[in-house]
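[1] After the sequence you'll find the predicted model.
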Amino acid sequence: MTDVDTASMTAWIAPRYGGGEVLRSEVVPRPTPGGRDVVVRVRAASLCSGDLHLLTGTPYLLRLGFGLRRPKHRAIGQNLAGEVVAVGEQVTEFRSGDRVFGEVPSGAFAEFVRAGVGSFALVPAALSMEDAAAIPDSGMTALQGLRDIGKVGPGQRVLINGASGGVGSFAVQIAKVLGAHVTAVCSSRHVEMVRSIGADVVIDYTVDDFTRTQVPYDVIFDLAGNRTLREIRRVLAANGVFVSSAAAPGDNWFGPIRWLAQVALADLFSRQTLKALLMRPAAADLEHLAGLAVDGKLRPVIERRFPLSDAALAVAAFERGHASGKTVLIA
């Protein structure tokens, strides 16, 4: 095992459930690796919707696994890029000094983080730490939704509802890589950005209703959760595929469970394919996305950058929503 100094480090901690206002910067012990773990010095991290769910403890059903009264895992943050500083004695995939990126269960908003080797992939030399940190959760969600569930191929008509956010900005570009004709739905403020990353048609939802268009779409990737299933199916081709992310409508108690059940039930009785997406982290997908970025086919859209020391401010800004692409913390 590679040695690592067991001194303390600074980490952002959530002592109770809440928003950005509950976060505290604390001095905690620096992690050491287990047999199949690596310890990474964090150079950049990005925010995702999962961070807010774990921070706020909503939907409340989530607390059964993550702590009823307060978070079981107080350290927050899931997406990061950095350098390996220590490896467990059973690790052969990485060594000290390797640049890596990935998604971890918690603790990415800190100077160092420990996680299993399966959480990470190498960062290519041509990719910056900021861009790499922006990719994991959002990039893999977009890739798995379009490639694996949507089965998007050349010439298909794909609509992405919620195209300006973290997942949406990746989805527009990945759909183009897969050869699709892409219609992107966003607000007025984001029209030019979405067009700049390759959307063939951009619909401003404050002006036009995409569920009233006459064009049947082969694949609809819904990241906004602001339309009913009936409205969506109205513009979905007879044999089309609807992919719903976990951002679908829900309530503070059960979250999207009712919506997911509705989608699953409708799928049983329809020629159309109606599926919910639950992203599964995979190192192979991280490597694929990094390759697309290096080849110039994928550009992480980063609207807001904060120093890691301002993580609480970054989370508060993220809570307000309506950003273009990702929010990144820089160590």
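    Okay, I see it.

[2] From here on, just use CA atoms for contacts and neighbour counts.
    Fine.

[3] State the distance from residue 120 to residue 81.
    Separation of residue 120 from residue 81 (C-alpha to C-alpha, to the nearest Å): 9 Å.

[4] the more surrounded of the two?
    A count of neighbours by other C-alpha atoms under 10 Å puts residue 81 above the other of residue 120 and residue 81, at 32 against 27.

[5] so residue 159 is in which element?
    Counting by DSSP states H and E, the element that carries residue 159 is strand 157-161.

[6] Can you give me the buried ones in the next helix or strand after that strand?
    Downstream of strand 157-161, the next assigned helix or strand under DSSP H and E is helix 166-177. Residues of helix 166-177 classed as buried: 166, 167, 168, 169, 170, 171, 172, 173, 174, 175, 176, 177 (neighbour count, 16 or more other C-alpha atoms under 10 Å).

[7] to the chain's geometric centre, what's the distance from helix 166-177?
    12 Å (C-alpha atoms, centre = their mean, to the nearest Å).

[8] can you list residues touching both of residue 120 and residue 81?
    Jointly contacting residue 120 and residue 81 under the rule C-alpha atoms under 8 Å, 6 or more residues apart in numbering are 100, 101, 102.

[9] now the first one: how far from residue 51?
    Note on residue 100: its distance to residue 51, by C-alpha to C-alpha, is 20 Å.

[10] which of those two has more neighbours?
    residue 100 (23 against 18).

[11] re earlier: compile the shared contacts of residue 120 and residue 81 into TSV and extend it with columns for secondary structure.
    Output for the shared contacts of residue 120 and residue 81, formatted as TSV (DSSP: H, G, I helix; E, B strand; the rest coil):
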residue	secondary structure
100	strand
101	strand
102	strand
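
[12] right, and out of the residues you listed, which lies closest to residue 88?
    residue 100 (15.5 Å; C-alpha to C-alpha).

[13] what sits against that closest one?
    81, 82, 83, 84, 120, 121, 122, 123.

[14] Filter these down to the ones in helices?
    Using DSSP state H, no member of the contacts of residue 100 sits in helices.

[15] Next up, a structure to set beside the first:
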Amino acid sequence: MSEKPAGPPATMAAIVHHRYGPPEVLRFERLPRPVPAGGEVLIRNHAITVSSSDCAFRAADPFFARVATGLIRPRRPVLGVEVAGEVAAVGEGVTGFGPGDRVVAVAGVAMGGHAEYTRLPAEAVVPIPGSLAFVDAVAVVEGGLTALPFLRDHAKVGPGQRVLVNGASGAVGTAAVQLAKHLGADVTGVCSTANLDLVRSLGATEAIDYTRTDFTGRREAYDVVFDAVGKSSFRRCRPALRPGGTYLTTVPGLPVMLQALWTRRFGSHTAVLAFTGLRSARDKAHDTALLLALADAEEIRPVVDRRWPLAQAADAHRHVGSGRKRGVVVLTVDE
């Protein structure tokens, strides 16, 4: 028998945007509380990430983000992809979860996480193992779901390889340093002066201060260069790659798209751009479970920059957009 949300009020707090623009377009509103349909789970959120993708979708920058979110105005006014909380109710046919279960879920392009409640397909929901806190669980997933498929599936990182992570102190970068090390690689992290100690503490053998050293000047030094912030390019990084090496970037653009197509067939090095957020809910749930298990076993650890209450989402967006955050920024509900 399905469980349904009980008792008034049948509304929830949410952060919405009805037009594109700076963080000031975000508004605190009360919306109808979702009711789970068949195969769905309703989650009472406790911790929600604010990512660079959320900021891009809010501002429609780059412009082609509107393809996913709406050409003239946002079709999905509630942002937010990764949430952690407790199951509030389940829809018909859901047997793997029940009210009170501690879970993490990834909404994908549907978004809807910046609210008290989020309704998602059951296949997108993963139990939180052990005693991981909600904030820590969601923080591990945010960058990890990007870094893991890039390193494991596209670069096939393994023991003995040398991996450089550019932007090693951000959400994706902190996950990439730890996951590359977990996969057996020797890791170099590139970051600002203030974050050198952080990057070393995550397992990097070497941390490079980009204000003092240009890593691209190192000839044939790395098997993989993972540009986690898209601040460099395949052309600049190619001399630093060993023969057969791979350049990875998270930031789309026409040059790297063309380079990826060309190098796949003809190049001595390979450029890779992957849209990891477009993977199936099942694939993302599988990797979410793996990341949570690694965190529970203390093989990797979350890096949380700051947390804000849900009502101060504009401040969180402003901080993420500044480019100065370390790790993950989190919104909390009822903390």
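    Yep, it's here. Everything numeric here is computed off the predicted structure, so don't read it as measured data.

[16] With both chains overlaid, what TM-score comes out?
    Here the TM-score for the pair of chains, by TM-score structural alignment, normalised by the length of structure 1, is 0.94; 323 aligned residues with a C-alpha RMSD of 1.5 Å.

[17] rewinding a little: tabulate the shared contacts of residue 120 and residue 81 of structure 1 (JSON lines), appending distance to residue 288 of structure 1.
    Putting those into JSON lines (distance: C-alpha to C-alpha, whole Å) gives the following:
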{"residue": "100", "distance to residue 288 of structure 1": "14"}
{"residue": "101", "distance to residue 288 of structure 1": "13"}
{"residue": "102", "distance to residue 288 of structure 1": "12"}
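
[18] Helices along the stretch 1-150 of structure 1, start to end?
    49-56, 63-66, 129-134, 136-143 (DSSP state H, counting those that start in this stretch).

[19] tell me the contacts of residue 225 of structure 1?
    244, 245, 247, 248, 249 are the contacts of residue 225 of structure 1 under C-alpha under 8 Å, 6+ apart.

[20] I'd like to know how many residues surround the equivalent of residue 284 of structure 1 over in structure 2.
    Using TM-score structural alignment, the equivalent of residue 284 of structure 1 in structure 2 is residue 286. If you count neighbours by other C-alpha under 10 Å, residue 286 of structure 2 ends up with 14.

[21] Roughly how far does residue 286 of structure 2 sit from residue 165 of structure 2?
    Distance from residue 286 of structure 2 to residue 165 of structure 2, by C-alpha to C-alpha: 24 Å.

[22] Residue 143 of structure 2 too?
    13 Å.

[23] Without its sequence neighbours, what residue ends up closest to residue 306 of structure 1?
    residue 329 (4.9 Å; C-alpha to C-alpha, 6 or more residues apart in numbering).

[24] quick revisit: more neighbours: which of residue 143 and residue 165 of structure 2?
    Under the neighbour definition other C-alpha under 10 Å, residue 143 of structure 2 and residue 165 were set side by side, and residue 165 has more, 27 against 23.

[25] could you pull out the strands for the stretch 151-300 of structure 2?
    162-166, 186-191, 206-209, 222-227, 241-249, 270-273 (DSSP state E, counting those that start in this stretch).

[26] The longest one corresponds to what range in structure 1?
    Looking back up the chat, that one is strand 241-249 of structure 2. Using TM-score structural alignment, strand 241-249 of structure 2 corresponds to residues 236-244 of structure 1.

[27] buried stuff in the matching stretch?
    236, 237, 240, 241, 242, 243, 244.

[28] Closest one to residue 39 of structure 1 out of those, please.
    Among these, and counting by C-alpha to C-alpha, the member closest to residue 39 of structure 1 is residue 244, at 34.4 Å.

[29] What is the neighbour count of the alignment partner in structure 2 of residue 129 of structure 1?
    Matched to structure 2 by TM-score structural alignment, residue 129 of structure 1 sits across from residue 134. When counting by other C-alpha under 10 Å, one arrives at 21 neighbours for residue 134 of structure 2.

[30] Hmm, residue 44 and residue 134 of structure 2 touching each other?
    No - Residue 134 of structure 2 lies out of contact with residue 44 (C-alpha atoms under 8 Å); the separation is 11.5 Å.

[31] Now do the shared contacts for the two.
    residue 85.

[32] Residue 154 of structure 2 touches residue 273, doesn't it?
    No - with contact defined as C-alpha under 8 Å, residue 154 of structure 2 does not count as touching residue 273 (9.1 Å).

[33] the more surrounded of these two?
    More crowded of residue 154 of structure 2 and residue 273, by other C-alpha under 10 Å: residue 273, with 19 against 16.

[34] gap between residue 239 of structure 1 and residue 33 of structure 1?
    Distance from residue 239 of structure 1 to residue 33 of structure 1, by C-alpha to C-alpha: 49 Å.

[35] Same check on residue 293 of structure 1?
    In terms of C-alpha to C-alpha, residue 293 of structure 1 sits 30 Å off from residue 33 of structure 1.

[36] which one of those two has more residues nearby?
    Set residue 293 of structure 1 next to residue 33 and count neighbours by other C-alpha under 10 Å: residue 33 wins out with 23 against 19.
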